[in-house]
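J.: One predicted model, sequence on top.
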Amino acid sequence: MSHAEHAPAAPQTPKVPTVRTHHGDAFTDDYEWLRDKDSPQVRAHLEAENAYAEAVTADQAQLREAIFNEIKARTVETDLSVPARKRGWWYFTRTAEGSQYAIHCRVAATDTGDLAADWTPPAIEAGVPIEGEQVLLDGNKEAEGKPFFSLGGMAVTEDGNLLAYAQDNAGDERFTLRIKDLGTGELLPDSIENVFYGLAFSPDGTRVFYTVVDDSWRPHQIKAHTLGTDPATDTVVFQEDDPGMWLGFDLAADRTELLISIGNSEYSETLTLDLLDPHAVPVMLVSREHRILHSADPLTLDGQRAYVITHDRDALNNMVSLLRIDQLALPFAQQRWETVLEHRDTVKVEGTAATATHLVVSVRKDTTERVVVLPLEGLGTAAQQPAVEPAFDEELYTCSLANAELEAPMIRLSYTSDFTPARVYDYTLADGTLLLRKQTQVNDYDPAKYRATREWATAADGTKIPLTILRRADITNETPNPVLVYGYGSYEMSMDPGFGIPRLSLLDRGVVFVIAHVRGGGELGRSWYLEGKKLAKKNTFTDFVDATKHLLDTGWADPKRIVAMGGSAGGLLMGAVANLAPQLYAGIIAQVPFVDALTSILDPDLPLSALEWEEWGNPIEDADVYEYMKSYSPYENVAALPYPKIAAVTSLNDTRVLYVEPAKWVAKLREQTTGTAPIVMKIEMDGGHGGASGRYEGWKTRAWDYAFALDTLGLNPAGA
């Protein structure tokens, strides 16, 4: 901390008043001028912010390097994924020590007639190529000479001859689509700029489907490109003009249908496109007019097409129904939706996937994600067999479906917990056997040295808030400890148990890492989300404060050594908490923080703003929403308070949370704070929403955040 006292003065941010008026309320914004990304003055200011952040945190450099080296040392850098079979090939990725990106590979599969043998992955060694191995795409070569590299999708034709892939070289999630001939290794002339996530080939390999975004960076078109033609002539398969709806697509398990999905957080629509007919047009499956939030998976039962639909029709936590194709011609009210899994108050159904013989259902039960499996035989009838859940021996874990191929006799499951490195299982559908295919190796790690437990804090309104408390096994609450509290609490996203090597560097230094599962997330079902959105959004913020107070009341936390951390919408949480209870925290780390939420959502032309209306409300049209958002939006509520040490970490090319939000927030915090703690902004000039690209750069980013936290907690050996 002493070094910060001798750091140079913070950048002076000029005030250029701009008045924003809505619903008769005039708000003067002194720092809106920072939005002009191309302005030399703005660029100079951002560079000055980086220089100041570097100066303030200079004595953390050694600690950052130590954390980075610990992450690197624990990581088995030369590694590979478990091969997954698709048609006649086994696909997998390799990573190599010293390389930033994955290498995507494949090797031919064999068909002997023995299903178990044919679907057993080949034995592959890390760092050792095998006979017949083919490199599809080497991310390291693709990234050479470029400031950023990220893949937005990959797809291979049914015959295995062509690869479509999309890459981003700026961090702004604007991808370029290319086609590679896997026989010759040559790129085809076809190249399409500014595509979004998601790619799929038609079954005959002559067309590739992709999405296009509008000016607000909302995917609004699905297009089909015929190979060898001018992209300017690409066909618009579907266009969505409602600015509050998101568009996407998925392939059916048998690759014969394209499922077009349009939706927001409250209702959706699904159409289906027959890929076997090049002249087909999308056909309505479930219309948005019914206001049902749902997803659909096509399958074939008794020779007839049907759709398994996960939906909230009279089912807050979702249920699963079967809709046979002969019902589609009937009016909605007359359609027969056969129950596959009924609604339960204690279990949230997340979605489904199908093989030729079984249905796999992802569910959330007791706050955690897991899967259940049931045969297709008799599905939706009295002859339906009971669902079976693969059993594991931990209380808090995450089990998710990694892959379910139509022809496979097994499904691929991903498993992890807070102190169990990722495992890959194959679950045999016929008898329920679990086969461990891979246990991720971690150097210098003993899980017995750590503990993960669940506690429940009580909110001011009596609601019980789940907390996950992670620490070294020798640390208890008999004496107070340095604590980092992490939260998110938006979009029904759950903070599920999962192993992370970087976190060990905090735990090993005696920090208790706490995840506050606040309202607005999805840990306790749909109601948990609804109680933390729109006009109930403040519950997210007060839950986090009450969770922190619980840690103090139960002896876990040293009152002078608590750091809060969150990113994106969790960064909004950080900004709100800074205004609500700055005295509780020694420091706050806000990663790509959504701290100027009201300004952004009031401008539908900004990236993705209109889509946010279903999460926060529409402050443009609704005066009550405007007033409510203004009462908690961090930027508008910065006041003369003793703010703690704060770091805002952002990226220049982020299209989800623009860099201007933390830039304005930091300027206003410095202007208003009555405290003396430094407030810094670190901006990645070549990164996107996830920061810089490449695994080593990602480790450096995490090391920066954690070093800042440790320094704030008094655990930096170089600090006073």
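T.: That came through fine. Residues are numbered from 1 along each chain as shown.
J.: make it CA atoms for all contacts and neighbour counts henceforth
T.: OK.
J.: biggest strand in the chain by residues?
T.: When the chain is parsed with DSSP state E, its longest strand is strand 187-201.
J.: Now tell me what touches that strand from outside.
T.: Applying CA atoms under 8 Å, 6 or more residues apart in numbering, the contact partners of strand 187-201 are 152-158, 164-166, 173-181, 207-213, 219, 227-231, 248-249, 251.
J.: Return a selection command, for use in PyMOL, containing the buried ones of these.
T.: A single PyMOL command is used to select the members of these judged buried by 16 or more other CA atoms under 10 Å:
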select buried, resi 152+153+154+155+156+157+158+164+165+166+173+174+175+176+177+178+179+180+207+208+209+210+211+212+213+219+227+231+248+249+251
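J.: So which of the contacts of strand 187-201 belong to strands?
T.: 152-156, 164-166, 175-181, 207-213, 219, 248-249, 251.
J.: quick one: contacts for the spatially most central residue of the chain?
T.: Closest residue to the average C-alpha location of the chain: residue 493 at 8.2 Å, with CA atoms, centre = their mean. Neighbour list for residue 493: 520, 521, 522, 523 [criterion: CA under 8 Å, 6+ apart].
J.: Of those, which is the most crowded?
T.: residue 520 (31 neighbours; other CA atoms under 10 Å).
J.: I figured that one hits residue 487, correct?
T.: No - the criterion here is CA atoms under 8 Å, and residue 520 misses it with residue 487 at 10.5 Å.
J.: pretty sure residue 582 contacts residue 646?
T.: No - judged on CA under 8 Å, residue 582 makes no contact with residue 646 at a distance of 10.4 Å.
J.: Which one of the two is surrounded by more residues?
T.: Using other CA under 10 Å, the more surrounded residue of residue 582 and residue 646 is residue 646, with 28 against 19.
J.: and that one, helix, strand or coil?
T.: strand (DSSP: H, G, I helix; E, B strand; the rest coil).
J.: Contact partners for it?
T.: 587, 588, 589, 590, 677, 678, 679, 680.
J.: quick one: the longest strand of the chain to strand 175-181, angle?
T.: If you take axes from the mean of the first three to the mean of the last three CA atoms, to 10 degrees, strand 187-201 sits at 110 degrees to strand 175-181.
J.: Quick one: distance of strand 187-201 to the chain centre.
T.: Put simply, strand 187-201 sits 23 Å off its chain's centre (CA atoms, centre = their mean, to the nearest Å).
J.: Strand 207-213 and that strand, what's the angle between them?
T.: Using the same axes, to 10 degrees: strand 187-201 against strand 207-213 is 80 degrees.
J.: Comparison target, given below:
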Amino acid sequence: MNKEVQPPKAKKIPAELEIHGDIRIDNYYWMNDREDPEVIAYLNAENDYKDKQTAHTKEFQIRLFEEMKARIKEDDQSVPYRLNGYWYITRFEKGGDYPIYSRKKGTQEAPEEVMFNVNIMAEGYDYYRLGGLNVSPDNKMVAFGTDTVSRRKYTIQVKNLETGELYPEKIENTTGGSTWANDNKTLYYTKKDEQTLRSFQIYKHILGTDPAEDQLVYQEDDETFNTYVYKSKSKRYIVIGSHSTLTTEYRVLEADKPEGDFKIIQPRVRGLEYSISHFGEHFYILTNKDEARNFKLMKTPVSATEKENWEDVIAHREDVLIEDIDIFKDFLVIGERKNGLNEIRIIRWDESDDYLIPFDNETYTAFTSINPDFDTQVLRYTYNSMTTPTSVVDFNMVTKEKTVLKEQEVLGGKFRKENYTSERIWATAEDGTKVPVSLVYRKGIKKNGNNPLLQYAYGSYGSTIDPYFSTVRLSLLDRGFVYAIAHIRGGEYLGRNWYEDGKLFTKRNTFTDFIDVSKHLIAEKYTSEEKLFPMGGSAGGLLMGAVINMAPHLYKGVIAAVPFVDVVTTMLDDSIPLTTGEYDEWGNPNEKDYYEYMLSYSPYDNVVAQDYPNMLVTTGLHDSQVQYWEPAKWVAKLRELKTDTNLLILHTNMDAGHGGASGRFEALREVAEEYAFLFDLVGIKE
């Protein structure tokens, strides 16, 4: 750390924020204006300070970047999948930062038809994202969305795959995804609210007409809901879904009749969640109906879809969470989670067979992959573990034979699976709950408290961070780091109850679980306070902020990526993207009880005069999920109040949003910066 370089000092303009008779003073509220030249100047000053404080690691960062890049197969391609008479492929060329999307007609030996070369399309843009590819039923056109700002506002266009020409119409401010009706000319898509970016309208576009004349077919007026549109795997229905954190609702229209009206499957009932899959004369419904907290599978005739007509197919189980289903002509495939581990269950419709695909590890991830073919006995799934690169597997559901189509290559010649060990351990939380932790490290490390350890977690929205393989992570492991994923409450690793116990008025469990895992890792001599580094992003960045307010002494340094740290102010501002849809996750602070509870842990509101660990905080100027001013304000307040001389740096990507850089290799530069920060703090120089 260069003591001679002085950090920026943000000006203070006190803003009084009053609600429920409580007044908060926010000295940095003025940063909430990305058009203000002073805000941009402050962010640039922080970036300049970051550059000066990390200048001595710049060469190391470059070496780390090259090292991580060298493990990645540059001229790589996906395993082709078959859809409607074509094989679809995503591939990369050497030196290319972006994918090439192509297809082959009939067989994999047929000539390649390049649909999109994103490397060419991205030329001249600092950020470029192509998404939502959707080929028309007659295979002649493809709809697609592009985002060139990183605000997740996509422009939809249509390309003629026979001539290569683009249709003239451009549909602005969408989610990027769209769905064709079976007439090959009607396209359904989702529009966003200009201000909040909430997905709230479904439109119907007729190819060749002016998008200004598109017909609104559905509007979601409840601000806590988002809406979306897709086609059933059976190709028989266009489906409009509406969802909030706790409630869902679906409408369907026969895809052959785009001039018709959508019919509701089951009107929304607060707390009732369900999703639908079509097969034959039934809809199969994955739902929490009848207090099935871990979900159960039901079915209902297509002619009578209200919940009174639903009947059980697979009953609710207290120890098994049903996560998803996939329907084939002869088989029902169910993605389940038991004791934290993924299971893939296969059932014949005629009930002559019912079994689990066997896996033999405690730190693995397995899930069904792209399976668009309905009439097949082959299931494609993906498998990896913390020590095993990702495999794409075709599994014959009749013979039970599996064929590994591809295992991710780790280039460079140094990687050997047998050089690494993974394990799952259990830490005891302060309320007696056992919290699982997945670990990976190089074989031969000693549990003597001297190992640097990176402890990662997320812990919100019921999102589970499964134990997965990473070529990038090898740069940590090969330098003696232990890597730990803490499966804390707020995720769904141990079922739906695990999520319910880490949200709303139990949110603090998420933070105390993480701290108790840290204490356990130290007690078991995996690491020490001088070598323990927590890391989290977005809602995991909120976790970082809460943890270092509550137990700063446990950690040497922290990485908080795009952190959601100004919880109360953001959740009181319903003009900010995501706010209204999040009330069921965090609570609505317009209600006093929720306000007081959220205020008790909100990282920004709880910064105090105490010592904090070394910190690297990252954000993106165009972030649509966590606005840049949250981490910027947080860093300014930490600078003002903290009593230590530890490093505190803020890096704002002035060109990108929540997901960081768009190119596959550019994103590695950001990881190299994070790793160099960690290595510098433990004295690793190369």
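T.: The structure has been received and is ready for your questions. Everything numeric in this text was worked out from a predicted model, so none of it was measured.
J.: TM-score of the superposition?
T.: Counting by TM-score structural alignment, normalised by the length of the second structure, the TM-score of this superposition works out to 0.97. Behind it: 682 aligned residues with a CA RMSD of 1.4 Å.
J.: and the counterpart of residue 670 of the second structure in the first structure, what element?
T.: Aligned counterpart of residue 670 of the second structure in the first structure: residue 701 (TM-score structural alignment). Per DSSP states H and E: residue 701 of the first structure is located in helix 695-712.
J.: again with residue 395 of the second structure
T.: strand 391-396.
J.: Could you tell me where that strand falls in the first structure?
T.: With TM-score structural alignment as the criterion, strand 391-396 of the second structure aligns to 423-428.
J.: Okay, buried residues for that stretch please.
T.: 423, 424, 425, 426, 427, 428.
J.: Tell me how many other residues crowd the nearest residue to the first one once chain neighbours are set aside.
T.: Put plainly, it is residue 423 of the first structure. Nearest non-adjacent residue to residue 423 of the first structure, counting by CA to CA, 6 or more residues apart in numbering: residue 439, 4.5 Å away. Counted by other CA under 10 Å, the residues lying close to residue 439 of the first structure total 14.
J.: In the second structure, what residue corresponds to residue 439 of the first structure?
T.: Per TM-score structural alignment, residue 439 of the first structure is aligned with residue 407.
J.: next one: residue 632 of the first structure
T.: Under the alignment (TM-score structural alignment), residue 632 of the first structure pairs with residue 601 in the second structure.
J.: ok, the residue nearest to that match when sequence neighbours are not counted - how many residues close by?
T.: Spatial nearest neighbour of residue 601 of the second structure, excluding adjacent residues (CA to CA, 6+ apart): residue 546 at 6.1 Å. For residue 546 of the second structure, the neighbour count with other CA under 10 Å is 24.
J.: For residue 546 of the second structure, what is the enclosing helix or strand?
T.: Assigning secondary structure by DSSP H and E places residue 546 of the second structure in helix 539-550.
J.: in the first structure, what residues pair with that helix?
T.: Against the first structure, helix 539-550 of the second structure falls on residues 569-580 (TM-score structural alignment).
J.: who touches that stretch?
T.: 487-490, 540-542, 544-545, 564-566, 588-595, 597, 632-635, 637-639, 641, 643-644.
J.: how much distance is there from that stretch to the middle of the chain?
T.: Worked out by CA atoms, centre = their mean, stretch 569-580 of the first structure lies 19 Å from the chain centre.
J.: list the buried ones in that stretch?
T.: Buried residues in stretch 569-580 of the first structure, defined by neighbour count with 16+ other CA under 10 Å: 569, 570, 571, 572, 573, 574, 575, 576, 577, 578, 579, 580.
J.: what do you get for stretch 338-349 of the first structure?
T.: Neighbour-count burial for stretch 338-349 of the first structure, with 16+ other CA under 10 Å as criterion, is recorded at 338, 339, 340, 341, 343, 347, 348, 349.
J.: Show me these that map onto strands.
T.: Per DSSP E, strands hold the following members of those: 338, 339, 340, 341, 347, 348, 349.
J.: Serialize the residues you listed to JSON lines and add fields for distance to residue 32 of the first structure.
T.: Converted to JSON lines, those look like this (distance: CA to CA, whole Å):
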{"residue": "338", "distance to residue 32 of the first structure": "54"}
{"residue": "339", "distance to residue 32 of the first structure": "53"}
{"residue": "340", "distance to residue 32 of the first structure": "53"}
{"residue": "341", "distance to residue 32 of the first structure": "51"}
{"residue": "347", "distance to residue 32 of the first structure": "45"}
{"residue": "348", "distance to residue 32 of the first structure": "42"}
{"residue": "349", "distance to residue 32 of the first structure": "43"}
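J.: From those, pick the one nearest residue 148 of the first structure.
T.: Within these, the smallest distance to residue 148 of the first structure is 37.1 Å, found for residue 349 (CA to CA).
J.: quick one: what's aligned to that closest one in the second structure?
T.: So, by TM-score structural alignment, residue 349 of the first structure is matched to residue 322.
J.: on that earlier part again, buried residues, the longest strand of the first structure. List them.
T.: 190, 192, 195, 196, 197, 198, 199, 200, 201.
J.: For the corresponding residue of the first structure for residue 57 of the second structure, which non-adjacent residue is closest in space?
T.: Matched by TM-score structural alignment, residue 57 of the second structure corresponds to residue 60 in the first structure. Nearest non-adjacent residue to residue 60 of the first structure, counting by CA to CA, 6+ apart: residue 707, 6.2 Å away.
J.: Just the element for residue 632 of the second structure, please.
T.: helix 629-641.
J.: next SSE after that helix?
T.: strand 648-653.
J.: Pull the distance from that following strand to the chain's centre.
T.: Distance, centroid of strand 648-653 of the second structure to centroid of chain: 22 Å (CA atoms, centre = their mean).
J.: Where in the first structure does it fall?
T.: With TM-score structural alignment as the criterion, strand 648-653 of the second structure aligns to 679-684.
J.: distance from that stretch to the second structure after superposition?
T.: Once fitted to the second structure, stretch 679-684 of the first structure is off its aligned match by 0.6 Å on average (mean CA distance after the TM-score superposition for the first structure).
J.: swap in stretch 660-672 of the first structure?
T.: Mean deviation for stretch 660-672 of the first structure: 0.2 Å (mean CA distance after the TM-score superposition for the first structure).
J.: Looking at the contacts of residue 646 of the first structure, which is nearest residue 294 of the first structure?
T.: residue 590 (33.0 Å).
J.: Would it be right to say that the closest one lies in a strand?
T.: Yes - according to three-state DSSP, residue 590 of the first structure belongs to a strand.
J.: so it makes contact with residue 661?
T.: No - counting by CA under 8 Å, residue 590 of the first structure stays clear of residue 661, with 11.3 Å between them.
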